[in-house]
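Asks: sharing a model prediction with you, sequence too.
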Amino acid sequence: MPKNDPYAALRIKEFNIFLLLRLFLVFGWSMQFIVIEWQVYSITKDPLSLGIIGLMEIIPAFTMALFAGHIVDQKEKRNLFALCIAAFSLISLGLFLLTTEDVTANWSTNSILYAIYALVFFGGFLRSFFGPIIFSLVALIVPKKIYPNAATWSTSTWKTAAVLGALFGGFFISWIGVDKTLCVVFVLVLISFFLVFLISKKPILNKKIGEPVKESLKGGIRFVFQNKAILGALTLDMIAVLFGGTVAILSVFAQDVLEVGSEGFGILNASISLGSIITMFATTYIPISKNTGKKLLISVFIFGVSIIGFGLSNIFWLSVLMLFISGAADGISMIIRQTILQLKTPDDMRGRVSSVNSMFVGSSNELGAFESGLAAKLVGPVAAVVFGGTMTLITVFTIGTKNPVLRDLDLTEDMYANEIED
């Protein structure tokens, strides 16, 4: 295998199956998110209702995260993944039924709204398992020396699915309606369920099977907080996602600020992920192991500046460009963060470390959605976005100054050590 082979991970059959599975699953998940955001705002016309969607998902996702990581480290990953996908398919089916004509004609608006919130809540419960399972499964499918390459392709596939889901979600609302779009989501989730069984069962590498939950959770938290590089990277992304997220209120910009309708809404969403995809594929050819910390700080800084630019823009094409740049910068930061986690995390702690990552970054998406919705209601969407971008820039300067371990991080030696080991 060539030393710097950009397609190293793709030469492994099971990894390709995993990527296809993730493509269908995230495509459906992304489309579902877009459609539900659109539907809820359409029936309420209240930006706070969009924040409540985020709150309903973050409560179970955050509270269950560490416990989910413990379970993932203790259980066989393939079958656990299949179980979670099966449960998620029931949620997708429920959301589809809630938007059918029979339900919308006979149920009150509040009843439909509360039912949607309930299903989103159970989706948040499942989400606490998905992150640790995927993070752990990748490490069991590919050799350690190509972890960074696998992380790049896995994250790129996720973003590709996200951009397609966002784009088609917006267009499908216009073309076939909300209910039929959610039916498509249900079918995609079923396809991913059958694909997971093409991956063989994997060994459980945790040597402490049956370890008390309390000790297991303490061990995972202790590891993260003692590793300054991991802690710094997670903290940086957490704050950036918390205050710099605009996705939750993009429907407000599409309908009330830019006035571009559902198709423009889909383009705005897709532009973020499109920027990420391009930079992610570029990183398969351009290694990020040298000066890793500085590259992470610069990418988040660019993200913050572009978010401010989007908030101040009232021109559609300029807004799309700003979101594209934010996605490009965010894509680089995600690849760097995943590479740091893969190289710095022991095999027997991947589930728990990924769960801490979920608490720091993943849950911040939902908490950020609530913050954005609340801020948009209190001070307006433009001021809310500009404030978020400003907070992101302040965070970059603070982390860069206070955490020299992350700022000066270089993964070149870690990459070399993996090649020697393998």
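Replies: Looks like it came in fine. Numbering: from 1, shown residues only.
Asks: make it CA atoms for all contacts and neighbour counts henceforth
Replies: Fine.
Asks: hmm, who's touching stretch 154-169?
Replies: Applying CA atoms under 8 Å, 6 or more residues apart in numbering, the contact partners of stretch 154-169 are 19, 22-24, 26-32, 34-35, 181, 266-267, 269-274, 276-277, 280-281, 334-335.
Asks: filter these down to the buried ones, ChimeraX style.
Replies: The following ChimeraX line selects those of those that are buried, judged by 16 or more other CA atoms under 10 Å:
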select :19,22,23,24,26,27,28,29,30,31,32,34,35,181,266,267,269,270,271,272,273,274,276,277,280,281,334,335
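Asks: which of the contacts of stretch 154-169 fall within helices?
Replies: Those of the contacts of stretch 154-169 mapping onto helices are 19, 22-24, 26-32, 34-35, 181, 266-267, 269-274, 276-277, 280-281, 334-335, per DSSP state H.
Asks: count of neighbours near residue 417?
Replies: 12 (other CA atoms under 10 Å).
Asks: try residue 114
Replies: 11.
Asks: go on, residue 102?
Replies: Considering only other CA under 10 Å, residue 102 is surrounded by 10 other residues.
Asks: secondary structure element for it, which one?
Replies: Assessed by DSSP states H and E, residue 102 sits inside helix 101-106.
Asks: give the buried residues for the helix or strand that that helix is followed by.
Replies: Sequence order places helix 109-141 as the next helix or strand after helix 101-106, per DSSP H and E. Buried residues in helix 109-141, counted by 16+ other CA under 10 Å: 112-113, 116-141.
Asks: can you check stretch 52-72 too?
Replies: Under 16+ other CA under 10 Å, the buried positions of stretch 52-72 are 52-62, 64-72.
Asks: quick one: residues contacting residue 16.
Replies: By CA under 8 Å, 6+ apart, the neighbours of residue 16 are residue 10.
Asks: tell me how far it lies from residue 347.
Replies: Distance from residue 16 to residue 347, counting by CA to CA, to the nearest Å: 22 Å.
Asks: one more: residue 41?
Replies: 43 Å.
Asks: also residue 246?
Replies: Residue 246 is 35 Å from residue 347, by CA to CA.
Asks: who's more crowded, the two?
Replies: Using other CA under 10 Å as the criterion, residue 246 and residue 347 rank with residue 246 on top: 27 against 17.
Asks: second structure for comparison follows:
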Amino acid sequence: MADMDNTQSPNSTSPSSSAIPSVLHHPAYLHLAASRVFTALATQAMTIAIGWIIYDLTQSAFALGFVGFCQFLPRFFLTLVVGHVADRFDRRIIVFICQVVQMLVAVWLAWALWEGWITSTIVFIAVTVLGAATAFQHPTSTALLPNVVPASILQQAVATATSLQQAAFIIGPAAGGLLYGVDPTAPFLISAILLAIACINVACIRIERRVVPREPVTLNSVFAGITFVRSRPIILGAISLDLFAVLLGGATALMPMFARDILHAGPWGLGFLRAAPAIGALVMAVLLARRPLRKNVGRRMMIACAVFGVATIAFSLSTSIVFSVACLAVLGAADTISVVVRSSLVQLMTPDEMRGRVSAVNSLFIGTSNQLGEFESGLLAGFLGPVLTGVIGGIGTLVVVALWFRIFPELARVKSLEG
């Protein structure tokens, strides 16, 4: 970690790279992308194992939802701190520390399973710690991306990173389910190794040292990210659309219930259901990396959210694992369009000295939609069942999209993502 201040400007390119602009000409980007991929592999494998453990221990939809709530709480309470830390300290060191914490949690869960003293309380504590690490890691890693590539290829960088991560999201859940079937400790031990490799890649990132503004820590500086987002209707509209669309359409959080009780599949079936959105997302991310969106990106993002809602309804009504996988693949492809457009808009419209705080606010919205959405889905499914919960959520997503066309017309009018 001591070598992290070695310099290599993200804007410096070789003659060949200037002829064909590509994120693959930036070694720092490759290390960052590799770090994200190995982290995604590990976290996805652990997610599958944790979901199956909790449902085996409790047989409760509420408990499944509470897993998401435990992940959301630290992100909610740490958001403002995270943003300020990411803007004042070396972002690579922050990401490195977060990955070490995740690795230790993976080892702890493997030990608990091996010794036979695993309980739902232990799992909830572990998930909370993982949530705290993610609360720091995700916005910091996002804010780090524009430091390793020039703005002119940021959309390509986001799309390429997304495609690589989605490949991990395909392999991770399937591997997690298979490994858990062989031995419950295996997903956690393999995840610990993958996180160690991710740490090595972060330590290898070489970029130009940022000039960190030495502004005093005040309430205004801490809340600056929120103030900035509120003053930019396009950014606010983009991240709030994702918040409410995914919050309401969170039926995928109930996958253990669908896999076991409706589709009658085991851990392997759950693994493939978890991987299905990533399959669609990977295909879409590869397409966007090769052919970036050039026009009407705001409208396309909003339409993609509507497709997400329709796919959620179809998945919830399905009784065939093949059709369920297809619905989830469409869902993942639609979500990727939203992710690429939203991430590019946030990074391009935010100055570097504010990126940590704005990324933290964005991460809070994402965490609210994902983790709190899981809690909401689990709570509602406890009363209504998973099918009706998913249908209601999908309809809610469609209603949100229709409202956002009227509330945020500026977002619908965004034409391009040119940096």
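Replies: Received it, and whenever you're ready, just let me know what you need. Small disclaimer: the values here were computed from a predicted structure and weren't measured.
Asks: TM-score for these two?
Replies: In this superposition the chains share a TM-score of 0.93, using TM-score structural alignment, normalised by the length of the second structure; 404 aligned residues with a CA RMSD of 1.6 Å.
Asks: contacting residues for residue 400 of the first structure?
Replies: 297, 406-407.
Asks: let's go with 10 Å and repeat that
Replies: Residue 400 of the first structure makes contact with 232, 236, 293-294, 296-298, 406-408 under the criterion CA atoms under 10 Å, 6 or more residues apart in numbering.
Asks: do residue 397 of the second structure as well
Replies: Neighbours of residue 397 of the second structure in contact, by CA under 10 Å, 6+ apart: 241-242, 244-250, 305-310, 312-313, 391, 403.
Asks: any figure for the gap between the aligned residue in the second structure for residue 369 of the first structure and residue 279 of the second structure?
Replies: Superposed on the second structure with TM-score structural alignment, residue 369 of the first structure falls opposite residue 374. Distance, residue 374 of the second structure to residue 279 of the second structure, by CA to CA: 21 Å.
Asks: same check, this time on residue 54 of the second structure
Replies: 26 Å.
Asks: repeat that for residue 401 of the second structure.
Replies: 24 Å.
Asks: one step back: which of the contacts of residue 400 of the first structure count as buried?
Replies: Those of the contacts of residue 400 of the first structure that meet the buried threshold are 232, 236, 293, 296-297, 406-408, by 16+ other CA under 10 Å.
Asks: and of the residues you listed, the nearest to residue 145 of the first structure?
Replies: residue 293 (20.4 Å; CA to CA).
Asks: which residues touch the counterpart of the closest one in the second structure?
Replies: Aligning on TM-score structural alignment places residue 293 of the first structure opposite residue 298 in the second structure. Neighbouring residues of residue 298 of the second structure by CA under 10 Å, 6+ apart: 234, 237-238, 304, 338, 341-342, 345, 405, 409-417.
Asks: go ahead and list the helix or strand containing residue 298 of the second structure.
Replies: Per DSSP H and E, residue 298 of the second structure falls inside helix 297-317.
Asks: give me the most central residue, the first structure.
Replies: By CA atoms, centre = their mean, the first structure has its centre lying nearest to residue 362, at 6.1 Å.
Asks: what is the aligned counterpart of residue 72 of the second structure in the first structure?
Replies: Match for residue 72 of the second structure (TM-score structural alignment): residue 58.
Asks: how about residue 129 of the second structure?
Replies: Match for residue 129 of the second structure (TM-score structural alignment): residue 122.
Asks: that match against residue 84, yeah?
Replies: No. With contacts counted by CA atoms under 10 Å, residue 122 of the first structure stays clear of residue 84, the gap being 11.3 Å.
Asks: which residue sits closest to residue 339 of the first structure, ignoring its sequence neighbours?
Replies: Distance criterion CA to CA, 6 or more residues apart in numbering; nearest residue to residue 339 of the first structure, sequence neighbours excluded, is residue 148 at 5.3 Å.
Asks: element containing that neighbour?
Replies: Assigned by DSSP H and E, residue 148 of the first structure belongs to helix 147-175.
Asks: how far out from the middle of the chain is that helix?
Replies: Put simply, helix 147-175 of the first structure sits 10 Å off its chain's centre (CA atoms, centre = their mean, to the nearest Å).
Asks: please apply the same query to stretch 90-98 of the second structure.
Replies: So, by CA atoms, centre = their mean, the centroid of stretch 90-98 of the second structure is 17 Å from its chain's centroid.
Asks: what range in the first structure matches that stretch?
Replies: Under TM-score structural alignment, stretch 90-98 of the second structure corresponds to residues 76-84 of the first structure.
Asks: which element is whichever residue in the second structure pairs up with residue 240 of the first structure on?
Replies: In the second structure, the residue paired with residue 240 of the first structure is residue 245, using TM-score structural alignment. Secondary structure assignment for residue 245 of the second structure, by DSSP H and E: helix 233-248.
Asks: average distance between that helix and the first structure?
Replies: Its aligned residues in the first structure lie a mean 0.6 Å from helix 233-248 of the second structure after superposition (mean CA distance after the TM-score superposition for the first structure).
Asks: same for that helix, what does it pack against?
Replies: Secondary-structure packing of helix 233-248 of the second structure (3 or more CA pairs under 10 Å, 6 or more residues apart in numbering; DSSP states H and E): helix 224-230, helix 297-317, helix 321-348, helix 352-367, helix 373-384, helix 386-407, helix 409-412.
Asks: buried stuff in it?
Replies: Result for helix 233-248 of the second structure [16+ other CA under 10 Å]: buried residues 234-248.
Asks: could you do stretch 171-186 of the first structure as well?
Replies: Those would be 171-173, 177-186, for stretch 171-186 of the first structure by 16+ other CA under 10 Å.
Asks: which of those residues sits closest to residue 314 of the first structure?
Replies: Nearest member of these to residue 314 of the first structure, counting by CA to CA, is residue 171, at 22.1 Å.
Asks: mind checking what that closest one lines up with in the second structure?
Replies: Using TM-score structural alignment, residue 171 of the first structure sits opposite residue 178 in the second structure.
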